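K.L.:
missing the sequence, but the structure's below:
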């Protein structure tokens, strides 16, 4: 499957496997994400998400 960029990680907490992502496209629980940066390159399945501390199953871009 071809990869596409869906957002940018603004903060990542490795000890928790938690990231704050500024989305440019939709993301949902169960999606596999590829994290690639200066010192990281790995894939992970999205197991949970929150927006403002509220659990959600899907997040969409808030682009205008």
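P.N.:
That came through fine. Computed from a predicted model, the values in this text were never measured in an experiment.
K.L.:
switch to C-alpha atoms for all contacts and neighbour counts from now on
P.N.:
Fine.
K.L.:
How far off centre is stretch 50-64?
P.N.:
A distance of 10 Å separates the centroid of the chain from that of stretch 50-64, by C-alpha atoms, centre = their mean, to the nearest Å.
K.L.:
Hmm, I typed the wrong one, I wanted stretch 38-52.
P.N.:
5 Å.
K.L.:
Quick check: end-to-end length of stretch 25-43?
P.N.:
One end of stretch 25-43 to the other measures 18 Å (C-alpha to C-alpha, to the nearest Å).
K.L.:
no wait, stretch 14-32
P.N.:
Taking C-alpha to C-alpha, stretch 14-32 runs 17 Å from one end to the other.
K.L.:
ok, structure two:
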């Protein structure tokens, strides 16, 4: 499996476990597998819930700021990679 950088963490809201991700390229959809990587962050999780301005969405495009539910702590400037299968 390969990874494409798709975004960067802009903020993290610990009480609700949500990462605000600035999508930098491509798109992120519900069901995608994302790899969060930073100085002290390194985990992979499926996108199960995402919102733009508190409205549920199925997909976010480059340039969007999207809130994604995460199971672990992330930090500002952590990189977000989309895990993709290549033939």
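P.N.:
Happy to help now that I have it. In this text, all values refer to a predicted model and were calculated from it rather than measured experimentally.
K.L.:
Strands along the first structure, start to end?
P.N.:
Applying DSSP state E to the first structure gives strands spanning 7-13, 18-23, 27-28, 32-36, 41-45, 49-51, 54-56, 58-59.
K.L.:
Going by contacts, tell me the helices and strands next to the last one.
P.N.:
Under the contact definition 3 or more C-alpha pairs under 8 Å, 6 or more residues apart in numbering; DSSP states H and E, strand 58-59 of the first structure sits against strand 27-28.
K.L.:
Skipping adjacent residues, who's closest to residue 68 of the second structure in space?
P.N.:
Once flanking residues are discounted, residue 68 of the second structure sits nearest to residue 50: 4.5 Å by C-alpha to C-alpha, 6 or more residues apart in numbering.
K.L.:
Trace the one you found over to the first structure, please.
P.N.:
Under the alignment (TM-score structural alignment), residue 50 of the second structure maps onto residue 49 of the first structure.
K.L.:
about what we covered before: report the separation between the residue nearest to residue 68 of the second structure and residue 66 of the second structure.
P.N.:
7 Å.
K.L.:
what about these two, which has more around it?
P.N.:
The neighbour comparison of residue 50 of the second structure against residue 66 (other C-alpha atoms under 10 Å) goes to residue 66, with 27 against 23.
K.L.:
For that one, which residues are in contact?
P.N.:
Residue 66 of the second structure makes contacts with 20-23, 50-53, 60, as judged by C-alpha atoms under 8 Å, 6 or more residues apart in numbering.
K.L.:
What residue in the first structure is paired with residue 67 of the second structure?
P.N.:
So, by TM-score structural alignment, residue 67 of the second structure is left unmatched.
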